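Asks: Just a sequence and a predicted model for now, questions to come.
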Amino acid sequence: MRNWAGNVDYSSADLRTPATVEELQELVSTSPRVRATGTRHSFSGVVDTSGVLVSTTRLGRAVEIDEARELAWVPAAATYAQVAPVLEGAGWALHNMASLPHISVAGACATGTHGSGVGNGCLASRVVGVEAVAGTGELVTGGAGDPDFGGLVLSLGSWGVTTRLAVAVEPSYTVGQEVVLDVPLTSVAREIQSILAAAYSVSLFLSFRDPAVVDSMWFKQRGTDGVPLEGLWGGRRADIQVHPIVGLDPHAATNQLGSSGPWFERLPHFKPSFTPSAGDELQSEFFVPRDAASEVLPALSGRSGEFAAALRTMEIRTIASDEMWLSPFQGRETLAVHATWTSDFDSVRPALQRLEDVLRPFEPRPHWGKVFLDFDKDWVASTYPETPKYRELAERLDPERRFVNTFVEDLGIR
């Protein structure tokens, strides 16, 4: 068995799909090693185990909307593409979505996956309740405000198997999307904070084919047929549909040109009916303080020749801070530097090393579910002060260490 990208061969081929929560409890309590797997979109070894892989796709629970409390209980294995139309049909929405709607709700939340927007937290930040089978085999529930809640959701799946999540919802809304092309990097670096705040969700894409130019800037604005941009920063407004990766067929990308549509058809970059991004690729992502953006962009451009040959595109986004114990956004407003690479790791590895070197002065935190190199236990201990609190919680919920794998051991998380 492999992950979606094919760069991770799982150590086990023993995949179980229990049909009930009771079957899942029995499976967990009798398995020395176990990990949950979702849509397998992680590029790292976060899911891997030498024991049993578990999928909750057969648990068969429907989305349950509690309108009075403005929340929805969603099955852990459901994808955002499956959940969003159900919410929309009932007049509700999520605050944000990731680039890909293809990913499972529990997997995305467990690894810190996010959308964009200076006021928008990661997907896990809107989770207000969790139900999971712990390493003891017990069914555990928790809610926002509980003392341990900071470690229950964004947990890398290292204490149990999530069965359902309660996610905060809000009244449905529409989004319009505009793209600005070929923007001078000097202009972007100078105005970066105002650019990042110019719409509800903003993404910048750079290929460094011309290191002095940002290929495209994507602006997603709520409740409008167009995005009222004050200026184009020296670029030009796109008058045809484009793909985030220069030269690829735009049919896979969500609709642009300012036409409004339901939130779930505009906030992602890609439509669920198409293979997302380039398809044949690797991905890395690093999170740095947002207030360093005006320094980060010139640093990337100035050394892009060291990593651009293996790069398909680089995306710059923002994420609001939160207080989850293992969150890459804990305690700081964040700028995300995302690299979509070619699929050849032999060529990607030296390029990735150079990218990490460029970002090192800015105290980067990597995305747990993507490819990274030079981060270890000492780095985790210095960057995540709540790790000891998380370890105590995980040892209490999983005393037999059933959910421990090489990934979390190497990082000192378990």
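Replies: Right, received. Where do you want to start? On a predicted model such as this, the values are computed, not experimentally measured, just so you know. Residues are numbered from 1 along each chain as shown.
Asks: CA atoms for contacts and neighbours, from now on please.
Replies: OK.
Asks: Can you name the next helix or strand after whichever strand or helix holds Val83?
Replies: If you go by DSSP states H and E, Val83 is part of helix 80-89. Sequence order places strand 92-93 as the next helix or strand after helix 80-89, per DSSP H and E.
Asks: Count the neighbours of Lys377 for me.
Replies: 14 (other Cα atoms under 10 Å).
Asks: my bad, should have said Glu26
Replies: 15.
Asks: can you tell me how far it sits from Gly135?
Replies: 11 Å (Cα to Cα, to the nearest Å).
Asks: Tyr10 now?
Replies: Taken as Cα to Cα, the span from Tyr10 to Gly135 is 21 Å.
Asks: Those two: who's more crowded?
Replies: Between Tyr10 and Gly135, Gly135 has the larger neighbour count (other Cα under 10 Å), namely 29 against 17.
Asks: for comparison:
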Amino acid sequence: MSVDIHQNWARNLAYSARHVARPATPEELAGVVEGAGRVKPLGSRHSFCDVADTTGTHVLLEAYDDGRPAAVVDQETGVASLRAGLLYGQAAVALLEQGRALRTMASLPHISLAGAVATATHGSGDTNGCLAGDVVGLELVTADGGTRTLRRGDADFAGAVVGLGALGVVTRVEMATDPAFEVRQDVVVGLPWEALLGELDAITGAAYSVSVFTRWDEADVAQVWLKSRVGGDAGQQERRPARDVLLELGAADAAGPVHPLPGEDPAACTVQGGVPGPAHERLPHFRSEFTPSSGAELQSEYLVPRERAVAAVEALRGLGPRIGPLLFAGEIRTVAGDDLWLSPFDGDTLALHFTWKQDDAAVRAVLHDVEAALLPLGARPHWGKISVTPPGDIAAMYPRFADFAELAARLDPAGKFRNRYLDALLSGERQA
């Protein structure tokens, strides 16, 4: 996508960086980091808040080459070593050429590996963790220009993966992969709310990845996207076709390809209608070769403990008349838990996503009501989306946050990788 690097993808945020660097070699990157006052890696610019902003130098890794293949798989372990600046779609294509596949993908294949991992970006599925959950190793350039490698089992690893860019510039990501597999995607419409609330576990467990789309003010659930591994899930065989489960609950087959945002061309979406294809061409909602929408939108997301899922859905339905007029689309997904310190998925989770019309004042006003309903249920805001909760209050939601703050201070004692967002987060200032 052609995007002004001085703005984020949605164009709701102008970056403050005085300089932009595109180092091509490890030596160039080390020199940029060592010589900068403040510095921040910038990925595909898909964060809607200023978590990736800096007043110093933005580092882009699009041209970075460390002399190793961009993607290489250890066929014995299935672990892939990947350049952190790759987009997920690019990584998936390179892995397929080596007979491997990413276990899960977000709705957009256009996001960078390092940025998605650093903010705990996720796809969907009862047994699928967030993208960071499949990381088994990281290489990063630290504040002094040196290189550090962390692997699962190291003392700092669980604190460094979802690192918000606070620890250094990640240059390489090692990820667990599966043997290449195929997925079919079916879409049903008009699911009754009573069925969703009464059979939530059956619905989210019906396929490898399930996404429920709603504007919250509708009589029925608008769409359910079912992504099933051909031949069954690697962890458990699909008990029966996912589509049949939903049809028995009162849904109907979509009449043809659909887009989750009303009025948008479904040509940008991945193939529907039950046609099998490579996992990376079905698990995202959008095709790599298309811009998924105009970008004139805002996004928020809240991650709720799975045991409070029904209460959260009912609370948002009650706010439907306020939410609906401001919303392009809402999405309900599930995410499995992990052990990463700043991952909001420390247990099985329901993810509640909002793609808003670009009316910042009105959206922030309704977010006060959304957060008043969801935060008492244990919800946490997504790191890369818009929230009205003060950063210090967000920090208090994470039991290991003090450990993360100590790690950040140890690896970056001068605060080279900090910015306004991280300053507020690490200060721990709470709302009065």
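Replies: Done, it's in. It should be emphasised that the depicted structure is a prediction, and the values quoted were computed from it without experimental measurement.
Asks: For structure 1, which segments are assigned as helices?
Replies: Taking DSSP state H, the helices of structure 1 run over residues 21-29, 80-89, 105-111, 185-196, 293-302, 345-359, 377-383, 387-397, 406-410.
Asks: what sits against whatever residue of structure 2 lines up with Thr318 of structure 1?
Replies: Residue pairing (TM-score structural alignment): Thr318 of structure 1 is matched to Thr334 of structure 2. By Cα atoms under 8 Å, 6 or more residues apart in numbering, Thr334 of structure 2 lies in contact with 124-126, 204, 210, 348-351.
Asks: For Thr334 of structure 2, which non-adjacent residue is spatially closest?
Replies: Spatial nearest neighbour of Thr334 of structure 2, excluding adjacent residues (Cα to Cα, 6 or more residues apart in numbering): Leu350 at 4.6 Å.
Asks: Looking at structure 1, name the residue matched to Asp348 of structure 2.
Replies: With TM-score structural alignment as the criterion, Asp348 of structure 2 pairs with Glu333.
Asks: Its match: neighbour count?
Replies: Residues near Glu333 of structure 1, counting by other Cα under 10 Å, number 20.
Asks: Equivalent analysis for the one 5 residues further on, please.
Replies: Neighbour count of His338 of structure 1, defined by other Cα under 10 Å: 20.
Asks: So it is in contact with Glu315, correct?
Replies: Yes. The criterion here is Cα atoms under 8 Å, and His338 of structure 1 meets it with Glu315 at 5.0 Å.
Asks: Look up how far Met314 of structure 1 lies from Gln256 of structure 1.
Replies: For Gln256 of structure 1 relative to Met314 of structure 1 (Cα to Cα), the value is 20 Å.
Asks: do the same with Ser44 of structure 1
Replies: 19 Å.
Asks: Compare these two (neighbour count), which wins?
Replies: Met314 (25 against 21).
Asks: Can you tell me how far the residue nearest to the more buried one when sequence neighbours are not counted is from Pro85 of structure 1?
Replies: Of all residues not flanking Met314 of structure 1 in the chain, Ala339 sits nearest, at 4.5 Å (Cα to Cα, 6+ apart). Taking Cα to Cα as the measure, Ala339 of structure 1 falls 29 Å from Pro85 of structure 1.
Asks: With Val8 of structure 1 instead?
Replies: 32 Å.
Asks: And for Leu156 of structure 1?
Replies: Plainly put, Leu156 of structure 1 is 27 Å away from Pro85 of structure 1 if you go by Cα to Cα.
Asks: residue contacts, the residue mapped onto Leu377 of structure 2 from structure 1?
Replies: Under the alignment (TM-score structural alignment), Leu377 of structure 2 pairs with Phe362 of structure 1. Taking Cα under 8 Å, 6+ apart, we find Phe362 of structure 1 in contact with 288-289, 292, 296.
Asks: ok, the residue nearest to the spatial centre of structure 2 - contacts?
Replies: Central residue of structure 2 (Cα atoms, centre = their mean): Thr121, 1.8 Å from the mean position. Applying Cα under 8 Å, 6+ apart, we find Thr121 of structure 2 in contact with 106, 130-132, 382.
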